[in-house]
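Chemist: How does the following fold in three dimensions:
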Amino acid sequence: MASFPPVEAVVRAVQLLECLNRHPVSSIAQLHAETNVPKPSLVRLLQTLEGLGYVRRAPKAGGYLLTSKVRMLASGYHSEPRIVEVVAPLLDALTQAIKWPAALAVPDEGAAVIRYSTIPNSPLALLHSSIDMRLGLLTRALGRAYLAFCEDEEREALISLLDVADNPENIAAQNRASLDATLELIRRQGYALRDPKVRPVSNTLALPVFDAHRVVASVGVTWFSSTMSDEEAVKRYLAPLQEVAAAAKAALSEPAGPGQPEGGG
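Modeler: A predicted model of the protein is given here:
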């Protein structure tokens, strides 16, 4: 037991970070309900964390979200994120069976970032590596699969962060009716394909990955466009990729064991 009372400001700041980590986007009212911290104090804490670069406002969604800088807080912890631990062997087995490379991506502000790839195990890969590659949310299959199936408030927050200057592919956000129709089609189909105007030499089929509560990542398979049509690729690889997503969900929905990090990474 500590020999002194806890520093209340530190307790509140940590509680706030934990609460922000549980939701893609959090409103002041939601944070107040979960932490019991007075709203004026929450605003001051959020503005402080925003100034330090750990929190970002999502004005169109009316809330706050964590930035990628929070990873620095765990930089001394060297275990792989749980989602990579779970999905990597599933994708390895998939590539061993079908030969084409597969990848796992997670959202990072305005992009889907590849956190695991089977390119080293594939004889049919176009690239030498894709780890940490940032893919557009609106045009790339891995980004579309996540964006279509995430919660409405998270989707609005992610779209509000997109900048055409940062990535010309984000121009699709300027035609919201067309974008919404594309995302609705993806939800009905249950899968996403890359926009055919982007890197037509290949294409990717992608699915969302869920834990017990929400979508946490996306997984996909990439092939050369010259070898088969999109329709043929969906026919061949949708079911195996669905098996990967289902197995990942089952594993991620179980409580983390001792020594395992909570959450999707």
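
Chemist: make it CA atoms for all contacts and neighbour counts henceforth
Modeler: OK.

Chemist: list the buried ones in the helix or strand harbouring residue 243?
Modeler: Using DSSP states H and E, residue 243 sits within helix 230-252. Within helix 230-252, the residues that qualify as buried are 230, 233-234, 237-238, 241-242, 244-249, 251-252, counting by 16 or more other CA atoms under 10 Å.

Chemist: can you check stretch 39-55 too?
Modeler: Buried-residue list, stretch 39-55, by 16+ other CA under 10 Å: 42, 45, 46, 47, 49, 50, 54, 55.

Chemist: Here is the second sequence; please produce its structure so I can put it next to the first one:
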Amino acid sequence: MTTTRPPHPDPASPRGPGPHAPGEPRERGQSPVGRAFQVLRCLVESGDDWGVRELANHLGMPPSAAHRALGMLEDEGAVRRDPATGRYLLGFDFLRLARVATDSFPLWRAARPMLQELVGRRDETALMNIYDYQRMELFVAACVESTQPIRYTEQLHKWLPVHAGATGLAILAFLCEADRERVLDQRGLPALTERTVPDRETLDRALERIRADGYAVSRGQRVPGAAAIAAPIFDRHRVIGDIALTIPDFRYPEDHLEEVAADVISCARAVSAAHGANG
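Modeler: Okay, here's the model as predicted:
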């Protein structure tokens, strides 16, 4: 069995760019709590161990501040120090709490059986994506895989843009105008593939169509060879993410797209209702 997983750059890798993603305010990291969270995020996203000076250089903070942050986290069991190397790793209590938090995440608990039902109907990989208004990016919060021998899956919890691919466009289309303009002004429209939407005029037409249809489709806009069909999910006030089927392009359901999209929309509406959306 072959599983096709599209590659993702890892901006939080130990040798990658610094900690502040575009749109992430720097002032969050200036308080002791903010710095501790920066340190913890770095350890989580890199999956590596770190020395104090190495970590301080990567995060752009004084070594003394990094050392204090690590000390605070070590006292609470969030990080631990390898006695042989003196380098810092995630603590066991943090790993325990992370698993408890994931398993008890109410939206995930509500969505999982609905995603499973969608996969049962279409036998393509189903995703639940969540949008972060501060970062102006989405991440894949849940995935139920297809049983097909060739299928697309997404790496969980990695930040992804919203300007390319159905999984992003289904969110972008339903942001309020001010939030949508903020995303486009600050993030622009960098081309991820030759099929990424190239300009604002084309994008505006695509978003208008998505709002009219209630779902987005894409073929190779973010990952070559991958297609997707996505519909937004809402809470009581605003769009919070979407439900998507991700499909190898050679299985794109051109002849019965509306039927498949109707199933995706139905799943998204059920997840929205479970999260308090009204209609």
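
Chemist: Name the surrounding residues that touch the helix holding residue 243 of structure 1.
Modeler: Residues outside helix 230-252 of structure 1 that contact it (CA atoms under 8 Å, 6 or more residues apart in numbering) are 82-83, 86-87, 90-91, 94, 203, 205-212, 219-221, 263-264.

Chemist: ditto for stretch 201-215 of structure 1
Modeler: If you take CA under 8 Å, 6+ apart as the criterion, stretch 201-215 of structure 1 is touched by 140-142, 145-146, 149-151, 190-194, 196, 216-226, 230, 233-234, 238, 241-242, 245-246, 248-250, 252-254, 264.

Chemist: ok, now with 7 Å
Modeler: By CA atoms under 7 Å, 6 or more residues apart in numbering, the residues outside stretch 201-215 of structure 1 that reach it are 141-142, 145-146, 149-150, 191-194, 216-225, 245, 248-249, 252-253.

Chemist: With stretch 115-126 of structure 1 instead?
Modeler: Contacts for stretch 115-126 of structure 1 (CA under 7 Å, 6+ apart): 84, 88, 91-92, 95, 99-106, 128-132.

Chemist: Next, please give the residue ranges for the helices of structure 2.
Modeler: All helices of structure 2, identified by DSSP state H, fall at 32-46, 52-59, 63-75, 92-104, 106-122, 166-172, 177-187, 200-213, 257-274.

Chemist: Geometric centre of structure 2: which residue is closest?
Modeler: Closest to where the C-alpha atoms of structure 2 average out (CA atoms, centre = their mean) is residue 139, at 0.6 Å.

Chemist: now that residue: how far from residue 131 of structure 2?
Modeler: 7 Å (CA to CA, to the nearest Å).

Chemist: just residue 184 of structure 2 next, same as before
Modeler: For residue 184 of structure 2, the distance to residue 131 of structure 2 (CA to CA) stands at 15 Å.

Chemist: Between these two, tell me which one has more neighbours.
Modeler: Neighbour count, other CA atoms under 10 Å: between residue 184 of structure 2 and residue 131, residue 131 has more, with 24 against 15.

Chemist: Please tell me how far the more buried one sits from residue 31 of structure 2.
Modeler: Per CA to CA, residue 131 of structure 2 is found 26 Å from residue 31 of structure 2.

Chemist: And residue 90 of structure 2, by the same measure?
Modeler: Distance from residue 90 of structure 2 to residue 31 of structure 2, counting by CA to CA: 21 Å.

Chemist: Map residue 201 of structure 1 across to structure 2 for me.
Modeler: Counting by TM-score structural alignment, residue 201 of structure 1 corresponds to residue 225 in structure 2.

Chemist: got it, and residue 150 of structure 1?
Modeler: Counting by TM-score structural alignment, residue 150 of structure 1 corresponds to residue 175 in structure 2.

Chemist: How many residues are close by the equivalent of residue 115 of structure 1 over in structure 2?
Modeler: Under the alignment (TM-score structural alignment), residue 115 of structure 1 maps onto residue 141 of structure 2. For residue 141 of structure 2, the count of nearby residues is 19 (other CA under 10 Å).

Chemist: picking up where we left off before, give me the buried subset of the contacts of stretch 115-126 of structure 1.
Modeler: Of those, these count as buried by 16+ other CA under 10 Å: 84, 88, 91-92, 95, 99-106, 130-131.

Chemist: For residue 114 of structure 1, the count of nearby residues, please.
Modeler: By other CA under 10 Å, 22 other residues sit near residue 114 of structure 1.

Chemist: pretty sure it contacts residue 132?
Modeler: Yes - contact criterion CA atoms under 7 Å: residue 114 of structure 1 and residue 132 qualify, at 5.0 Å.

Chemist: Among the buried ones among the contacts of stretch 115-126 of structure 1, which one lies nearest to residue 19 of structure 1?
Modeler: residue 106 (19.6 Å; CA to CA).

Chemist: Show me what that closest one lines up with in structure 2.
Modeler: Checking TM-score structural alignment: residue 106 of structure 1 goes with residue 130.

Chemist: Give me the distance between the nearest residue to its match once chain neighbours are set aside and residue 168 of structure 2.
Modeler: Counting by CA to CA, 6 or more residues apart in numbering, residue 130 of structure 2 lies nearest to residue 241, which is 4.2 Å off, once chain neighbours are set aside. As for residue 241 of structure 2, its distance to residue 168 of structure 2 is 9 Å (criterion: CA to CA).
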